[in-house]
Structure formats: C-alpha cells, structure tokens
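# Give me a model of this one.
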Amino acid sequence: MPEFTNGRHLVKEYPSGYPIPGRTTAYDTSAKINTDSVSLNGGILAKLLLISVDPYLRGRLAGYTPSKFALEEPLAGYGIVKVIRSENDKFHPGDILYGNGRIRHEEYSIITKEEAEHVVAFKPVDGIPLSVYIGAAGMPGLTAFTGLKEYGNVKKGETIFVSTAAGAVGSMVVQIAKKEGLKVIGSAGSEEKVKFLKELGVDVAFNYKTTDTREVLQKEGPIDIYWDNVGGDTLDAVLENTNEHARVIMCGAISGYNGEPAIVKNLMYTIYKQTKLYGHLVGPLLSKYQEAFDKDVIPKLADGTYKHREDKVYGLDKASQALLDVLKGANVGKSVVVVSED
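Just a heads-up that it's a prediction; the model follows:
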C-alpha cells in the first residue's frame, strides 16, 4: 500500500487568550504513513475514531498543568481508537480501545508498549453508543460520580448548586444529585441550556447571563454543596451564601482559563463557616470508584434513566473550532469530534 496523508491536529503556538482556530492549533496534512509497513517496535497501530474536546485542554496549551503540550506536536486527550495492527499480545486487530487522556489527535498513531498501559479494550453496553464512552459513560461521568462520592458527603434534603450545569460533567452531577435526594440549583449560559436542565429535573435552573447568581442563591439557598466549574465571581457568590460546613468541589475554573486568572475575594467566609474546599481530579480516584460507577451509572445510561446530549462535529479538521466553542460555551452537550466511523 502506498503512503497516504495522516491528518493531525497540531499545537502551533501558546495562546494568551482564547485559542484561535488555525493559528493556536491547526489541522495539518504534511505527515504521511504506510499502515502496512510502518514499524511498531512492539506497539500498536491505531486508527482514531473519536476525540473528546474538554476545557482542561486549554490548561495544557498554557502550562496550567504539568503536562504542557509541545509545539508542532498533536494535542492529546481522551478518545477512542481501533487497532489496525498489533505487536502487543494484549490487543488485537479490530479491538476498540479507550484512552485515558493520551490519545493523540492524529488519524493514525503508534501506541507504544508503555503508552498501551493507559488504554483499555472494551465493548459498548447495548443501548450506549460508542461516543458516549468519552462523555457520560466515560471521563465526564466518572468525574461527576467520583467527586460527589469522595467529597460531597451527601445528605438527603441538602441543597447543591452546580455551575456550568448543562455541560458534560455538570449534567451528570445534577442527575446523580437528584437521585440522592438533593435540591438542585443549576446555572447555564443560554435559554436552550436552561431548558435542558429542566428536562434533567433540576429544581432551579437559570441563565447566569440574564439572571443575577447572588439573587438566586440568596433566595434558594443557603448552599450545602457547590460543584464549581467556573471559579471567580461565581465562587465568591457561593461563599457568601453557604451553610456552615458546606463542601465546595472545585472541578474547574473556566472563567480564568483564557486570560488573567479570576480573582476570588471571599475566602474569609470559608473560615467563618468552616467551609471545606476540595480540588478534584478524576484520575487518582478511578481505582476506588470505577467498579461502583460501572454498576450504578452505566445501567442508568443504557436504560435512559440518566440523559445526555452530544455536540458532534465530523472531521479532525473541525477540532480547533470545537475547542474554541467549548471554551466559549457555544456547544450544547458533550463536545465530540467524529474522525472515523469505521
């Protein structure tokens, strides 16, 4: 077989504000590959099927995390690939693999023996499309589940507020919280997203762009649990309106991702009210909660008890714009790039 183009989504520069599609990251067609003869050196040749576009990728572009992306290299994140060739005894041609944050944004990639320790072969459960495994059935769903289990100390009848509640993580948080018997307040950035929250059963859903968050919390609070995806002034508003011994699960701070870090002014409230702040990463909690997630959440996704929405685009060349849309909140539902359907 002759060489053919191996499309890649490359890092071209480090942004100071919002990433600019085609300039910060760009689709590149300069690489070639021969899938029959390329050397694997004990690894796997994989074809990219799906990539997950998540806010944390912005941090890896700017160095907010230890794993900063390298210039002129593909981005990498959560995704699903299919094995084309394998020199690894654990994986075979045709296997579908899920990658924990290390799937490169290139149409074909060689997964080394070391990298193969971070991928798993799986078969989707009936009723759950493959793409949902990078959404509600994957990292975002696990983030919601593990955070509430580890840090929520949930008690029936308490009140939880979830920012970015219509997003991939937030929409699972609100549904799990409702199942636990909590009063759920959720904010989102459009009327379409507010409508989605009401469909999920959120008790108080509002558009933070047109409704004052403090007024809502003063009326509907005080808050026992806050799931924070945005930081900044929203976190300040929550700290002003908590019960004593409230728990704040800090999952993201998107208000400060694309410019100056968002300032939080009300940390003294955490002393007066003995508020607990928890920084939440899903990775360290997977071994503790994966089995419970598979038992409790996967069946509810399969039978439709837990609902989800996807915002799909087709083609790796759409990944740059999809990332910007996620960071600006323009997507509705889990952002997924479909690279190949076979």
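# contacts and neighbour counts: CA atoms only from here.
Will do.
# So Val326: helix, strand or coil?
helix (DSSP: H, G, I helix; E, B strand; the rest coil).
# nope, Glu150 is what I was after
Criterion first, three-state DSSP; result for Glu150: helix.
# And it, how far from Leu285?
8 Å (CA to CA, to the nearest Å).
# Overlap in contacts, these two.
Shared contacts of Glu150 and Leu285 (CA atoms under 8 Å, 6 or more residues apart in numbering): none.
# can you pull out the strands in the stretch 51-200 of the chain?
Using DSSP state E, counting those that start in this stretch, the strands of the stretch 51-200 of the chain run over 76-86, 96-104, 108-111, 119-121, 159-162, 183-188.
# by contact count, what packs against the second one?
Pointing back at strand 96-104 there. Packed against strand 96-104 by the contact rule (3 or more CA pairs under 8 Å, 6 or more residues apart in numbering; DSSP states H and E) you find strand 76-86, strand 119-121.
# Between strand 76-86 and that strand, find me the angle.
Angle of strand 96-104 versus strand 76-86, following axes from the mean of the first three to the mean of the last three CA atoms, to 10 degrees, is 120 degrees.
# Show me what strand 96-104 is in contact with.
51, 74-83, 115, 118-123, 133.
# Just the buried ones from those residues?
51, 74-83, 119, 121, 133 (16 or more other CA atoms under 10 Å).
# Among the residues you listed, which one sits closest to Val332?
Distances from Val332 to these, taken as CA to CA, are shortest for Ile51 (16.5 Å).
# Pull the contacting residues for that closest one.
Gly77, Tyr78, Gly79, Ile80, Ile103, His105, Ile134, Val336, Val337, Val338, Val339.
# Distance to Lys312 added to those, as a markdown table?
Supplementary listing: those in a markdown table, determined by distance: CA to CA, whole Å:
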| residue | distance to Lys312 |
| --- | --- |
| Gly77 | 16 |
| Tyr78 | 15 |
| Gly79 | 14 |
| Ile80 | 14 |
| Ile103 | 18 |
| His105 | 16 |
| Ile134 | 12 |
| Val336 | 5 |
| Val337 | 6 |
| Val338 | 7 |
| Val339 | 10 |
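# now the other sequence, so there's something to compare against:
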Amino acid sequence: MAPVTNGRELFNEIVPAGELPTPGKTTVYDTSETIDFDTVPLNGGFLVKTLALSMDPLLLPSMRAPQKGQPMPPFPIGKPIMGVGIGVVLRSEHEGVEVGSHAYGALSHQEYSIVPTLKNPMQPVEIIKKNPKLSWTAQLGPTGLAGETAFCGWKEHSKAKKGETVFVSSGAGGVGSIVVQLAKKDGLKVIASAGTDAKVKFLKEIGADVAFNYKTTDTREVLAKEGPLDIYWDNVGGETFNAAIEATKMNARLIVSAAKSQANFNGTNQPIKVAGLFNARSLTMVGFNMFFLRYKHMAAFRGEYVPQVANGEFKYAEDIRHGLANAGEALLHALSGENVGKVSVIVAEE
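Modelled structure (predicted):
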C-alpha cells in the first residue's frame, strides 16, 4: 500500500503560567509525515487509526514549563501532544489485540499512531467494545474520562447522605454535569454555578435545584441563602473556592477535582484565604487522581453507570469539532469555558 499522509498536532512552545494555549502557536498542525500501514515497524505493538479525541483541561499542565507539583510531565517540543482518544486497530503484533478492535486511552494527537503496549500504567490503553447506544464521542465524555472522573471521585470521596447540600462549580462541564446528576440520584440538594446563561439553563435541565451565573450573580450571596454546604466539588479554585469554604457546615467535605483547578494552577497563586475554618469546622479537603481510583470503581462504573447513560437516565451535552486540524481551537474552547458539555474532536470515520 502506498504511504499516506499522517496529520499530527505538534507541541510547539511552552504556555506561560496563567495563560492559555494559542492555536497555531502553542500547537501546530503538521502534514509533513507519511506512513505506510503495511511496512511501518510495530515492534510488538499495534497500529491505530484515530477516530476521536477528548479535549481535556488536564492537557494544559503538560504544556507549561516544568514546575514542582506538576501532575504530568511536559510534552516534548516538536512531538505530538497526547491525550485520551479512541481508535480502530489497523494492524497488530500485540497479543490479544485484533485488527478491527477499538483502543481507548492515551493516544497521540495524530491520525495514525503505534501503541507499543497495553501494559504501560503511565500511558494506559485498553481494548473496548462499541456501545450500540452511544457514539464514540459519548464514550470519551460521559462514559469516558469525564464520566470516570465524576463517578470515581464522587463514589470515593463524597460520603453523600440523602438530604445533604452540595455545591458544584463549573457544573455545566463534562465532569461537573455528571456530578450534579450523581448527587441528585443520591438525594442531595444541588447548587451549581456556570459562566453563561445557556449553561445555567442546561444545569436546570439536568436537575440542579439552584443554578446561577457566577459572572452576574454573587456566589457568596447564593451560598448564604441556599447553604450551608455539606459538600463542595471544586472545578475552578480561586475565589469560588474561598466562598464555598465560608459557606460550609461542620464536618463538610471539599473535593478538588483533577480538572480545571489543577490546569489553572500557575505555581504562584494561594487560593485558600480562610484556612482557619478547616480547624474550626473540622473540614476535610481531598484531591484525587482518577487514574488511581478507576480500577477500584470500574466494575460499578461499567456495570451500573454506563447502562444508565446509554438508557438516557443521565443527560449530557456535547461540543463536537471535526478534523485534527481544528484540535488546537477545540482545546482552547474547552479551556476558556465557552463550551456546554464535553468538547471532543472527531478525527476520522471508520
């Protein structure tokens, strides 16, 4: 077979602290590489055609200069960035991986890539089956990384009890919108914030008891009226975090999601201004890495939650872009908070 173009989204330069990536500057779409499916060395791995990619806030820390506490290592300059994606196997030398099967996990942002192994815990990839009731982008969002983050974090750390009150910041995003619905299923009163009126409307549609636009409504006033809080799910950090702490009950739980609160960290900000309340109110704050929790909760996630999503018991919104060349714009869209629901890029059809 003749070589074909292998489009790639290359990491081009470091994003300064406190800034967002610039499409065409931070990352560059490149078509200079070709690939021959029949002859490219696999070295025991397998060749994947990328179908869809997830645009996640967790990509941003790896675009910054190395710093203490950085959750993931920086992307190498001049190489494709890596995120969560789904692809179809075109050729395989890997035991248990068949041609035509589908790979889910850490995939390079390129049209075709070689996955060396299924056994690398730092770049986890697994073979999955297509759910006939869900699109590939849905399997990246509500039943993919966003859903796993929400489900595993909530089940592990919320200790939710019927009748309690939870506040979810960035509640209309891929993670936050699932947390809102998990909390409602557990019988909680849910307060949720978002940055546009369209997102507030979506929050009401998915069951939030109180939904407000934090840009036009004072967060502290809302929490003073609708709280106090038993649980705060943090997706943003900053002053919203401080407002939530001020509105807590005794023994409240603060869950710091591995999403925007990490991605927006610039190494200098110190968001907690009311730290004395941790002692006075016996507060508990926990951060988590979903990848260390997923195996503990995966049986329940796949056996209970995924069928509920497929059957329409959970509502979700998607913000879908087409073409790898538009991945840079799609990521900026997700990081800037303009999206309602999960942002994904469809790279190719099968």
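# Got a TM-score for the pair?
With the length set by TM-score structural alignment, normalised by the length of the first structure, the two chains reach a TM-score of 0.96; 340 aligned residues with a CA RMSD of 1.5 Å.
# What about Leu61 of the first structure, how many residues nearby?
24 (other CA atoms under 10 Å).
# Now do the same for it: its match in the second structure.
In the second structure, Leu61 of the first structure lines up with Met63, judged by TM-score structural alignment.
# returning to that earlier point: the helices and strands packed on strand 96-104 of the first structure: which one's closest to Lys328 of the first structure?
Closest among those, using CA to CA: strand 76-86, at 19.1 Å.
# So which bit of the second structure is the closest one matched to?
Counting by TM-score structural alignment, strand 76-86 of the first structure pairs with residues 82-92 of the second structure.
# Relative to the whole chain's centre, how far out is the matching stretch?
Relative to its parent chain, stretch 82-92 of the second structure has a centroid offset of 18 Å by CA atoms, centre = their mean, to the nearest Å.
# ok, which stretches of the second structure are helices?
Using DSSP state H, the helices found in the second structure span residues 136-140, 145-157, 174-185, 197-205, 219-226, 238-246, 260-263, 276-280, 290-300, 306-310, 327-335.
# can you redo these as CSV with distance to Pro74 of the second structure?
Listed next are the helices of the second structure as CSV, based on distance: least, CA to CA, whole Å:
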stretch, distance to Pro74 of the second structure
helix 136-140, 23
helix 145-157, 20
helix 174-185, 24
helix 197-205, 32
helix 219-226, 34
helix 238-246, 24
helix 260-263, 13
helix 276-280, 33
helix 290-300, 18
helix 306-310, 32
helix 327-335, 17
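# Give me the distance between Val125 of the first structure and Val194 of the first structure.
30 Å.
# neighbour-wise, which of these two wins?
Val194 (22 against 13).
# What lines up with that one in the second structure?
Val194 of the first structure maps onto Val200 in the second structure, by TM-score structural alignment.
# ok, its match touching Val210?
No: between Val200 of the second structure and Val210 there is no contact, the gap being 9.2 Å when judged by CA atoms under 8 Å.
# What count of nearby residues applies to Asp303 of the first structure?
Residues near Asp303 of the first structure, counting by other CA under 10 Å: 12.
# Of the helices of the second structure, give the one that comes closest to Val168 of the second structure.
helix 174-185 (6.5 Å).
# Find me the equivalent region of that closest one in the first structure.
Per TM-score structural alignment, the counterpart of helix 174-185 of the second structure in the first structure is residues 168-179.
# how about that stretch: buried residues?
Buried residues in stretch 168-179 of the first structure (16+ other CA under 10 Å): Ala168, Val169, Gly170, Ser171, Met172, Val173, Val174, Gln175, Ile176, Ala177, Lys178.
# cool, stretch 193-211 of the first structure as well?
Applying 16+ other CA under 10 Å to stretch 193-211 of the first structure flags Lys193, Val194, Lys195, Phe196, Leu197, Leu200, Val202, Val204, Ala205, Phe206, Asn207, Tyr208 as buried.
# Identify the residues contacting the fifth one.
Contacts were defined as CA under 8 Å, 6+ apart; by that measure Leu197 of the first structure touches Ala165, Ala166, Ser171, Gly186, Ala205.
# ok, the residues you listed vs Ile20 of the first structure, which is closest?
For those, the nearest to Ile20 of the first structure is Ala166 (24.4 Å; CA to CA).
# Quick check, that closest one in contact with Phe196.
Yes: counting by CA under 8 Å, Phe196 is a contact partner of Ala166 of the first structure at 6.9 Å.
# residue in the second structure matching His245 of the first structure?
His245 of the first structure maps onto Asn251 in the second structure, by TM-score structural alignment.
# could the helices and strands packed on strand 96-104 of the first structure be laid out in TSV, adding distance to Ala302 of the first structure?
Formatted as TSV, these follow (distance: least, CA to CA, whole Å):
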stretch	distance to Ala302 of the first structure
strand 76-86	19
strand 119-121	19
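# right, so of those, which gets closest to Arg214 of the first structure?
Of all those, it is strand 76-86 that lies closest to Arg214 of the first structure, at 35.1 Å by CA to CA.
# The closest one - contacts with which helices or strands?
strand 44-52, strand 96-104.
# ok, residues contacting that strand?
Counting by CA under 8 Å, 6+ apart, 40, 42-53, 57, 91-105, 134, 139 sit against strand 76-86 of the first structure.
# what's the answer for stretch 289-306 of the second structure, then?
Thr143, Glu148, Thr149, Phe151, Cys152, Gly153, Lys155, Glu156, Ala258.
# Could you point out the residues of the first structure onto which that stretch aligns?
Using TM-score structural alignment, stretch 289-306 of the second structure pairs with 281-298 in the first structure.
# which of the residues in that stretch are buried?
Quick answer for stretch 281-298 of the first structure (16+ other CA under 10 Å): Val282, Leu285, Leu286, Tyr289, Phe293, Val297, Ile298.
# Likewise for stretch 10-29 of the first structure?
10-15, 19, 21-22, 24-28.
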